[in-house]
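1. the following block contains a protein sequence and its predicted model.
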Amino acid sequence: MAGNERRREDEIKLEEQEEMKEKEEVSGEEGENPSEISEEESELKKCKEELQACEDKYLRMHAEFENIKKRMEREKEKSVAYAQEQFARDLLPVMDSLELALASIPTPDEGGDEHLAKLREGVQLTLDQFVKTFEKHHIKVVDIVEGFDPNFHDAVMQVESDKHKSGQIVQVLQKGYMYKDRLLRPAMVSVAK
């Protein structure tokens, strides 16, 4: 039995040696040597770096696209919210004309007759309808405070005034209007020197 075991051990060693030779032959056939392995590793490393760069570029482009999409949504909302702005601006001269017409019609106290009083009443009713419609559509007159504010007022002249301090508004020559939170037209004013 000891002879059989020894023979079996010799056979196993022979098989292992043959397997080693086959592996060496296979690796020899493929032509791989240590320099080729390092070239493949460097090529693999280079590919991984390129992949990482492409992933970074993709993530940046995606983030930029999302930012553009959000900005366009905001601009769309603003354009819808302020779509009537130009139309409102075009109505301001009509409002000015009605106010001037009303101011030019004498009242009965100022010597006007009955027909002029009726005309004055009609112009006043039309003007009141305009004011209500403007309020309904968020158009309002620029508040006139005593101090001049270049954001809301346009000073067209300076006048001498003993009653006003320097920089105070003396007279409103043309009303200014706001549409929501935007200035449609600044108020034209005269300011004290």
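-> Good, I have the coordinates.

2. please count neighbours and contacts with C-alpha atoms only from this point.
-> Will do.

3. show me which helix runs longest in this structure.
-> As far as residue count goes, and with DSSP state H defining each element, the longest helix of the chain is helix 34-81.

4. show the subsequent helix or strand relative to it.
-> helix 85-104 (DSSP states H and E).

5. next structured bit after that following helix?
-> The next secondary structure element downstream of helix 85-104 (using DSSP H and E) turns out to be helix 114-136.

6. which residues does the helix or strand just after that following helix contact?
-> Once helix 114-136 ends, the next helix or strand along the chain (criterion: DSSP H and E) is strand 139-141. By CA atoms under 8 Å, 6 or more residues apart in numbering, the list of residues contacting strand 139-141 from outside reads 88, 134, 175-180.

7. one more structure, for comparison:
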Amino acid sequence: MNQNSDNFTEQEGMNVNENTNEQEGLNINVDDNVSGTEHLNEPVEESPLSALEAELNESKDKYLRLAAEFDNFRKRTARERIELLQTAGKEVIVDLLDVLDDIDRATKELEASADKSLSQGVSLIFNKFRNILQARGLKVMEAVGTDFDPELHEAVTQIEVNDESKKGKVVDEVIKGYYLNDKIIRHAKVVVGK
């Protein structure tokens, strides 16, 4: 019976507290809007000026992005055009490298011949041909006497050398290597000292 009387007393105490709060003008169950305050979750209506400012900022952002995209496109196409012009004749020049090798061998034979006027005439033609290729960006790779570099050279064979300073260096060049606009188009085939 003590428990029932305790429960009854607690319920009466709650009712007394609620009645006291209502009498004092405080009701915790009343909506906040009644007292004049607004809910923070409700959207605030934008003024026409702030809507126009937001639209203007969005348009500016789109314009800046479009301008940046166009600038990137212009730079990329200019770079691609330059690369295309530099390597446009690459296949033709690569095919002419064999002819250039033959010219070098013929020049050596002409220097050994007795007919100097023929040798000079043919040398003029060969030099003109070399100059035209050099004007197009062809450059001979200097390999003899340099350290062997697998990025530049292709080792055909190795030979024993007596001189310690020639070990690991290119001793002879079988086929010349070439650059076209500072890019390797043919590796030099070389003999390396060991």
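-> Perfect, thanks for sending it. A quick note: this is a predicted structure, and the numbers were derived from the prediction, not measured.

8. TM-score for the pair, please.
-> Remark: TM-score between the superposed chains equals 0.58 [TM-score structural alignment, normalised by the length of the first structure]; 152 aligned residues with a CA RMSD of 3.9 Å.

9. ok, back up a step: just give me the closest of the contacts of strand 139-141 of the first structure to Ser27 of the first structure.
-> Using CA to CA, Lys180 comes nearest to Ser27 of the first structure of those, at 80.6 Å.

10. the closest one is in contact with Lys136, isn't it?
-> No - under the criterion of CA atoms under 8 Å, Lys180 of the first structure lies out of contact with Lys136, with a separation of 10.9 Å.

11. biggest separation within the contacts of strand 139-141 of the first structure, which pair?
-> Of all pairs drawn from these, the widest gap by CA to CA lies between Lys175 and Lys180 and measures 16.2 Å.

12. with neighbour numbers in mind, choose between those two.
-> When neighbours are counted by other CA atoms under 10 Å, Lys175 comes out ahead of the other of Lys175 of the first structure and Lys180, with 18 against 15.

13. show me what that one aligns to in the second structure.
-> Alignment of Lys175 of the first structure against the second structure is given by TM-score structural alignment, with Lys176 as its counterpart.

14. could you report the distance from its match to Gly137 of the second structure?
-> As judged by CA to CA, to the nearest Å, Lys176 of the second structure and Gly137 of the second structure stand 16 Å apart.

15. also Glu18 of the second structure?
-> With distances defined as CA to CA, the gap from Glu18 of the second structure to Gly137 of the second structure amounts to 97 Å.

16. of these two, who's got more company?
-> Gly137 (17 against 14).

17. correct me, but the more buried one touches Asn181?
-> Yes - at 4.9 Å, Gly137 of the second structure counts as touching Asn181 under the criterion of CA under 8 Å.

18. which neighbours do the two share?
-> Shared contacts of Gly137 of the second structure and Asn181, defined by CA under 8 Å, 6+ apart, are found at Gln86.

19. columns distance to Val80 of the first structure and secondary structure on top of the contacts of strand 139-141 of the first structure, output as CSV?
-> As requested, those are arranged in CSV below (distance: CA to CA, whole Å; DSSP: H, G, I helix; E, B strand; the rest coil):
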residue, distance to Val80 of the first structure, secondary structure
Ala88, 14, helix
Phe134, 18, helix
Lys175, 26, coil
Gly176, 23, coil
Tyr177, 20, strand
Met178, 17, strand
Tyr179, 13, strand
Lys180, 13, coil
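
20. quickly name whichever of those residues is closest to Leu98 of the first structure.
-> Looking across the contacts of strand 139-141 of the first structure and measuring by CA to CA, the closest to Leu98 of the first structure is Lys175, at 12.7 Å.

21. just give the closest residue to the closest one, not the sequence neighbours.
-> Computed as CA to CA, 6 or more residues apart in numbering, the closest residue to Lys175 of the first structure that is not its neighbour in sequence is Ala187, at 4.8 Å.

22. show me what Asp101 of the second structure lines up with in the first structure.
-> Following TM-score structural alignment, the counterpart assigned to Asp101 of the second structure within the first structure is Asp96.

23. quick one: contacts for that match?
-> Per CA under 8 Å, 6+ apart, neighbours of Asp96 of the first structure: Gln174.

24. from Ile68 of the first structure, how far out is it?
-> In this structure, Asp96 of the first structure and Ile68 of the first structure are 42 Å apart, going by CA to CA.

25. next one: Met20 of the first structure
-> Separation of Met20 of the first structure from Ile68 of the first structure (CA to CA): 63 Å.

26. picking that back up, filter the contacts of strand 139-141 of the first structure to the buried ones?
-> Buried members of those, counted by 16 or more other CA atoms under 10 Å: 88, 134, 175-179.

27. Gln120 of the second structure: which element?
-> For Gln120 of the second structure, the host element (DSSP H and E) is helix 116-135.
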